[in-house]
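A.B. asks: got a predicted structure here, sequence first:
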Amino acid sequence: MSKKLTPMMEQYMDIKSRHPEELLFFRLGDFYEMFNEDAITASRELNITLTGRPTGDEEKTPMCGVPFHAAESYIETLVKKGYKVAICEQLENPRAVKGIVKRDVIKVITPGTVMTENGNDARSNNFLSLFYVVKDAWVLVFCDVSTGEVIWDRILPNEKRTDIFDALAMYRPAEIILANEVSLPQDVQDFVDNQFSNLVLSPYTAHETNRELSDLGAKHFSDMGLMEEDVLEALGYMLTYLHDVIKTETSHISYVHKLSVGNRMILDTASLRHLEITHNLRDGGTKGTLLDVLDRTLTPMGARLLKQWLESPLTDVAQIQRRQAAIAEIISRGAEREQLRSYLDTIYDFERIVGRIETGSVSPRDFTSLRESLQCLPHIKKTLSECQSIALQTLNQNVYSHTDLYELLKDAIAEQPALTLKDGRVIRDGYNAELDELRSLATNSQEWLERLESEVKDATGIKLKTGYNKVFGYYFEVTHANAAQVPAYFIRKQTLANAERYITPELKEFEIKILSAKEKIVALEQQLYQDLRMQVKQVVRDVQETARALAELDVLASLAVVGYEENYICPTIVMNGQINIRDGRHPVIEKFLKREVFVPNDIMLNHDEEEFLLITGPNMAGKSTYMRQAAILMVMAQIGSFIPAREASISPVDRVFTRVGASDDISTGQSTFMVEMKEVAYILENATSNSLVILDEIGRGTSTFDGLSIAQAVVEHICKHIHAKTLFATHYHELIPLEETYPKLKNYTVAVKEKGKDVAFLRRIIRGGADRSYGIHVAKLAGLPQSVLKRAEVILQSLETDHPGSDDLSQRVGNVELQVGSSTNAGRMVMNNKPTMDSMDVGNLFTHSVVDSLLAVDVMSMTPIEALNTLYQLQEEARKGGGK
């Protein structure tokens, strides 16, 4: 039979019963302690010692703890692993209380609400998501509590569930609130389980009525204009959850916008993944992504905004052109560009700092960072005031100088404040007279005492000295010979053999001040600090607007630096439905290509003659790179960026769809072919005539005839019903005759140079079709043993002899649609005239590039060694162009 619990443990168990899902950090003196299962979990996850404590039970209760002054790092570790942490503090001064100190939870830290400086990746948003069910729809809300940004969308029942998947893939929340403890639909749950690790589901029920929730949302976001009732309910629900969890003000959460806006390109989950826009396929990091190439931002705010731009490009021509004009002007103003970037390099993440100011978790160093950030704003505004582009002028208007706030922080916060308030010396000397006096007492008490002694001697004319003991405190000691001259306001406290000891009201006041000075300093600094926080809160909205403007300026400057250093060009944005890119290059591959010159290619897509490009040719020759390149250049162009090309005119597309690569979905038991077919089905259902569709090797996961049939059916469906601008790469060269049926379908292939049995893939996309896959040549490049390669050639010859070949199959495939008569040999004609470098005079692929480079050389001003280096580089380009 267990014994009665101790009073402290009873208090712990009562608080823990109200927070069963969280790890309870229970404040005991200088430590946060955890007990029972919480202690076992924390000990395992934090690698700290598990001990036991007598708490009234027969056996010791499992226990572990962390120092309260170092708790932040431990909490961050737990939250990143998907745990919630409830912080239980002492609400009374233990010295002033007899018995059990009153304690309660002051806040709960969850993966979606963490606000500490190191708790979030500075260069990425940390979104909290809400799934709210209304009568006829889902309302999705995404909120970054640290920055105050809110995005919402309504998903109707007749709309596709993939919209939810796309939103989750874009914002990648750390936590999902399940309003009224609703369960996620099974397919959404499967998607979450498959795509995310450590994502926390938080079932939550608000006690407010729908009307109260709606009123709360309307009041909080009063300046956001008219919004639907159910959206206001969802926003109110989110605010209610935040109030219950972080238990403080949330007025900094003010920047609200809708997800599905008409001026944005939609990049679905598969496209974001296949194109490696912001996360790579290898480990989910940013290395080798488009974001990695374009990110030269200097502020965390800018880094987060660039990521959002890349995941949600523009479709509005005017907006794209405004960004282009700003980037062009920054490029043209070299001195100003470097000035702006030097200023931006001194800007801290004050978008998140003001969030911590609002929620009461701001540190002294946060105020220092904010002060240093504000210091350079007038210089930024001065530089921007000289700019002509509309975007930069608008940014200048949206960046406030915040002179008053800067002066306040300069006067109030020490030059190098302590890390925490308890360490003192956070408020600057001279800011508050009472604090200055207390500090003076604490640091110069002996000097002050000597001065008081001298003043009393001068006033009374008697000899005396000061002293101190623990019983009487500070005193004046006067010899018996001088006792008769002691003034009336001297109060005798002790008689000695040769002297009397006195106190005076002034000395007693000094004693009280000295003994309580340190405690008062801490209390007064905390009061002044909170007063300062309340003053800064009054201008949070303006500071947030400045932060957002600086983030945009940082992104534009980053794109300008990349464009300038990589010699990108500004594409012309048109509305005629055409995409014409001359000598386009893949920005990521070009950046990381070490030993080769990247081979540029033209891209021409329109609704007139080249709506559907059927690309055949050998594996590993560059087909996938070419298609990904087209999609990535569109994304770059539609965020306003310059692109790697010789020249380009581009019509924005509403969506980019990709079906590239092969992968199983083991978690849901789906094969490579099933994954492929689901992605193709999604594309065929959602693509429009204004979309860009990228399809790579459709049908390769099944038998030859099944795969070929599916591939042709997909081609015909797009050509007949969708009319999207499409790049379709395939190893089924039997599809080549379809060019005769569909006038907007054109055959393209990869140029090949053959020398006997040796093959060189030139990576240049040219008009025509291919009749071979060159699989054995690719195997040779991959390093298969020579014996295997020779055996493969024997088997291939045998198969070609037994099955007269692809010509007959091509004819049969063509006849499914053509029912041809006189043109039954069309497929044979295309394939017998294969577009190799031996049979087609395509010239040197780099003729124009070499000539342009040569014409730009100033021979007369070059040294001999410079001339040799230049000649060597031109020769290398020419060799690559000739496939040598």
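C.D. replies: Sure thing, it's come through.
A.B. asks: only C-alpha atoms from now on, for both contacts and neighbour counts.
C.D. replies: Noted.
A.B. asks: center of the chain, which residue is that?
C.D. replies: Nearest to the mean C-alpha position of the chain, by C-alpha atoms, centre = their mean, lies S124 at 2.2 Å.
A.B. asks: that one: what's it in contact with?
C.D. replies: P300, A303, R304, K307 (C-alpha atoms under 8 Å, 6 or more residues apart in numbering).
A.B. asks: one more time with 7 Å, if that's ok
C.D. replies: Counting by C-alpha atoms under 7 Å, 6 or more residues apart in numbering, S124 touches R304.
A.B. asks: is it correct that it falls within a helix?
C.D. replies: No. If the criterion is DSSP: H, G, I helix; E, B strand; the rest coil, then S124 is coil and not within a helix.
A.B. asks: what about it, distance to L344?
C.D. replies: The gap separating S124 from L344 is 18 Å, by C-alpha to C-alpha, to the nearest Å.
A.B. asks: next, the one to line up against it:
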Amino acid sequence: MGRTALRSSPPPDAPSLDPAGATPMMAQYIEIKAANPDCLLFYRMGDFYELFFADAETASRALGIVLTKRGRHAGAEIPMCGVPVERADDYLSRLIALGHRVAVCEQTEDPAEAKRRGPKSVVRREVVRLVTSGTITEDRLLDPARANLLLAVGRRKVAEGAFAYGLAAIDISTGRFSLSEVPASELSGAIARHDPREIVLSEVIVSDPALARLWQDAKAALVPMAQGELEPAAAERRIREQFGVSTLEGFGSFTRAEIAAAGTGLLYIARTQLSARAPLSVPTREESGATLSIDAATRANLELTRTLSGERAGSLLATIDRTVTANGARLLAEHLAGPLTDLAAIARRHDAVARLADDSALRRAVRDALARAPDLARALSRVGLGRAGPRDLAAIRDGLGAAADLSALLAAADTLPDDLARIGADLVLADPALAGTLAAALAEELPLSRRDGGFVRPGYHAEIDEARGLGQDSRKVIAALQARYAEETGCRTLRIKHNNLLGFFIEVPQSVGEACLKGLQREFVHRQTMVDAMRFTSVELGELERKISGASDRALALEAAVFDDLAGRVLAQAEAVAATAEALAALDVFASHAELAVELDWRRPLVDESLSFRVVGGRHPVVEAALRRAGEPFIANDCDLSGEGRGRIRLITGPNMGGKSTFLRQNALIAMLAQMGAFVPAAEARIGRVDRLFSRVGAADDLARGQSTFMVEMVETAAILNQATRRSLVILDEIGRGTATFDGLSIAWACLEHLHESNACRALFATHFHELTALGDRLARLDNATLKVAEHRDGVVFLHEVVPGVADRSYGLQVARLAGLPGGVVARAGTILKSLEKTKGGRPARALIDDLPLFAALSPPPPPEPPPEDKLGALIDTIDPDALTPREALEALYRLKRERAEGR
């Protein structure tokens, strides 16, 4: 469910806090909180972020931390809780995951400055950023393998009551910024493809009744904004100001809906980032139809990026991911979410994968070098936002170094395809001197924050080395000066000492000679005479004292200046560094596909403009992986939906557990993998370009919306029949099973005819309504197929092999027996089944029930008859062979013989 209008605290009807009568600090808190009413306020106090009033109660429940009290306000104690600054990211991640927004309020002046203003002055504090699920940038808050998208939505009117929707997909953690426009019918699928963390849009769009169900289904947090803030002219102005241009013409042609979406997203980012400007790439426009259209239900049914339970493990993405960089993992997920429809682009991707698959040495070298590349894109974004630390600069250093190595590897390779050649060039767009400067400046061991210091390599900056030397080796410096003074004055007992009153001073005993004392007085300034000693100072010692006392602060200030210089050098080449990050990601994806193809014997598919769909030896990638782990083989199957003649639609019958759903899904996944640019789990595949992919597999209630399993099934089926085109691929499983038999059969029959006559698409249609197989004689493009089964005694063996023909039954009773139903239930079901089959569906159900005797198990079963008495056995049990004499043994034998004869 979408979380709309997040109000962390206070609730909408809560009274506002009155600063009157509050302490100066609490009055400051109340003032800042009033400016951020819909956020939890992290209020910096020393080494903690404190929360007060309703915020404290909310955070205490959400985080499981202790709620305490601090002082009083308006006659009541003030609830309070806090989190350590050094662990704030851990708590932030938990709050963001629960849907809260957090305003981070920092101390913006030195406490000493506040004291100079007066004893009751409060340290100045300001909110420096708003932390929301769609605008986080910290590594510890982000999933490295998942894009962190903020999706902004705008719209324009295209006809009376009809709108087109603009989408702005923005990831400030990487700078990604893309725009697209879709009709209302495709809005749900487009949102599912982007899989955003947060959706920002106008209140008018949120309140549109036609979209109410869409926003209920949204898994992302919803943030409505007032329509008055989102005027078209203001939206275009924000885009121009973001990129410092006077016109948008240089970026391409955008629709009004796309501009509205972009303006909405930029306004929200400006509000959350406050003074920091997000370093976004120039917006790119995604052309309509450039990617394979897949609706939200199909994505869920096929478990592309997450399973139905919400886990990544077990999804197609987890199965095919062989990337070695976070950048590459995110791009792989993006490619899977939006397979291409451009045949030339698909072929170029296949060429790149083939080149790396064929050259094992090059592939291994590329993957080894990629494994050394950090997350360049997110490090660059943090530098642009002013939130970077020394490790981000090191990530850029190491990323550029890895890129240079990879460029050299590709340059040495023979005959690179277009995409690999382009990647090789993009890897070295940045000035090599930048990586060299970063390598020379940064130390081996780096702190997390620039405030900690110690990140500049010794020898890079002379003044920093001097300041560090004074701070770290002050005793050695003082000892050296003392030795020199003793040598120059001839006073071997001269000492340089320190106390809190005088600071550093030169001390000699009163017993020194008169000549030495006169020499000291000529060289130094007298400070103090003691009973047994005299104290002096010198200009040099005073200067050294000032340097030592401020050495640590000076070193930190100098390091901060070095950091700013390095960050400035990076930003001066931000565009080139971003291009390098994209090239690293693309290379990682190609190498991942190649590794997968070699490891699992996947083959290059042919994707063309035909209407073919021919797969030889196809396999389900996820199921095959699971079977491989269990040491079991996967049974490959062919699928041919090609041409205008018979077979364009394949009707599949067969037993439960026979593999119908697996067969349906594997062919849909093969089409997706082929068009995303990967090789496929098949011996051979020719896929005529698919424009839309639809899947209706599985069943689930939607209780939150008051929809039964059958209603969900019908809604999804309606979407397919209304939108599928001649070039689409449709897989349907068990249409009509959620209602009465004849109703379901009728609906399935009509749907099959509609797919054949109206949609004319390629389709796989699995059913247990065996009556539908008769349509094979009436519908020219329909072909029948079934799953082979071998019967063995009272059971069945599922062979999982798809063959031409029809199934004569579903083997439901055998499956029930395998599932462990009581034997009496299975036997009774068999009796009922035989009676029903004799009627051939021609008699009313009531008559059938009247003719069948009641199930005997409804009455207590008679007790089992006792087994017959075994007299012979009882007699044998009385004999102890070891205790018998020969004569007794002979007599016993005769008795047994007589007993046996009488028993007959």
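C.D. replies: Looks like it arrived, so ask away. Since this is a predicted model, take the numbers as computed values, not measurements.
A.B. asks: which one in structure 2 is aligned with the residue nearest to the centre of structure 1?
C.D. replies: In structure 2, S124 of structure 1 lines up with R146, judged by TM-score structural alignment.
A.B. asks: check T420 of structure 1 too.
C.D. replies: By TM-score structural alignment, T420 of structure 1 lines up with S449.
A.B. asks: I figured its match hits G389, correct?
C.D. replies: Yes. S449 of structure 2 lies in contact with G389 (C-alpha atoms under 7 Å); the separation is 5.0 Å.
A.B. asks: the stretch 551-700 of structure 1: strands as residue ranges?
C.D. replies: 572-573, 579-584, 601-605, 612-616, 647-650, 655-659, 692-696 (DSSP state E, counting those that start in this stretch).
A.B. asks: whereabouts in structure 2 does the second one align?
C.D. replies: I take that to be strand 579-584 of structure 1. Matched against structure 2 by TM-score structural alignment, strand 579-584 of structure 1 falls on residues 613-618.
A.B. asks: related to what we said a few turns ago, among S449 and G389 of structure 2, which residue is more densely surrounded?
C.D. replies: G389 (21 against 14; other C-alpha atoms under 10 Å).
A.B. asks: quick revisit: tabulate the strands of the stretch 551-700 of structure 1 (JSON lines), appending distance to C143 of structure 1 and mean neighbour count.
C.D. replies: Shown next, in JSON lines, are the strands of the stretch 551-700 of structure 1 (distance: least, C-alpha to C-alpha, whole Å; neighbours: other C-alpha atoms under 10 Å):
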{"stretch": "strand 572-573", "distance to C143 of structure 1": "33", "mean neighbour count": "19"}
{"stretch": "strand 579-584", "distance to C143 of structure 1": "36", "mean neighbour count": "21"}
{"stretch": "strand 601-605", "distance to C143 of structure 1": "39", "mean neighbour count": "21"}
{"stretch": "strand 612-616", "distance to C143 of structure 1": "40", "mean neighbour count": "27"}
{"stretch": "strand 647-650", "distance to C143 of structure 1": "34", "mean neighbour count": "20"}
{"stretch": "strand 655-659", "distance to C143 of structure 1": "25", "mean neighbour count": "26"}
{"stretch": "strand 692-696", "distance to C143 of structure 1": "31", "mean neighbour count": "24"}
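A.B. asks: figure out which of those strands is closest to S202 of structure 1.
C.D. replies: Minimum separation from S202 of structure 1 across the strands of the stretch 551-700 of structure 1 (C-alpha to C-alpha) falls at strand 655-659, 32.7 Å.
A.B. asks: what residues does the closest one touch?
C.D. replies: Strand 655-659 of structure 1 has contacts (C-alpha under 7 Å, 6+ apart) with 265-267, 270-271, 274, 631, 679-680, 683, 691-696.
A.B. asks: rerun that using 8 Å as the cut-off
C.D. replies: Around strand 655-659 of structure 1, the neighbours that count as contacts under C-alpha under 8 Å, 6+ apart are 265-268, 270-271, 274-275, 631, 676, 679-680, 683, 687, 690-696.
A.B. asks: what range in structure 2 matches that strand?
C.D. replies: Residue span in structure 2 matched to strand 655-659 of structure 1, by TM-score structural alignment: 692-696.
A.B. asks: what about that stretch, how far off from structure 1?
C.D. replies: Compared with structure 1 after fitting, stretch 692-696 of structure 2 has a mean deviation of 0.8 Å; criterion: mean C-alpha distance after the TM-score superposition for structure 1.
A.B. asks: in stretch 235-252 of structure 2, what counts as buried?
C.D. replies: By neighbour count with 16 or more other C-alpha atoms under 10 Å, stretch 235-252 of structure 2 contains the buried residues A235, E236, R237, R238, I239, Q242.
A.B. asks: contact partners for the fourth one?
C.D. replies: I take that to be R238 of structure 2. Residues counted as contacts of R238 of structure 2 (C-alpha under 8 Å, 6+ apart) are G263, L266, L267.
A.B. asks: now render those as a markdown table, adding neighbour count and distance to P374 of structure 2.
C.D. replies: Converted to a markdown table, those look like this (neighbours: other C-alpha atoms under 10 Å; distance: C-alpha to C-alpha, whole Å):
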| residue | neighbour count | distance to P374 of structure 2 |
| --- | --- | --- |
| G263 | 29 | 32 |
| L266 | 22 | 28 |
| L267 | 19 | 31 |
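A.B. asks: closest to Y894 of structure 2 among the residues you listed?
C.D. replies: L266 (108.0 Å).
A.B. asks: part of a strand, is the closest one?
C.D. replies: No. Looking at L266 of structure 2 with three-state DSSP, it is helix, so not inside a strand.
A.B. asks: aligned partner of it in structure 1?
C.D. replies: Using TM-score structural alignment, L266 of structure 2 pairs with L239 in structure 1.
A.B. asks: hang on, the earlier thing: just send the strands of the stretch 551-700 of structure 1 back as CSV, with distance to G99 of structure 1 too.
C.D. replies: Formatted as CSV, these follow (distance: least, C-alpha to C-alpha, whole Å):
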stretch, distance to G99 of structure 1
strand 572-573, 75
strand 579-584, 77
strand 601-605, 80
strand 612-616, 81
strand 647-650, 76
strand 655-659, 67
strand 692-696, 72
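A.B. asks: among the ones you listed, which comes closest to E740 of structure 1?
C.D. replies: strand 612-616 (12.3 Å).
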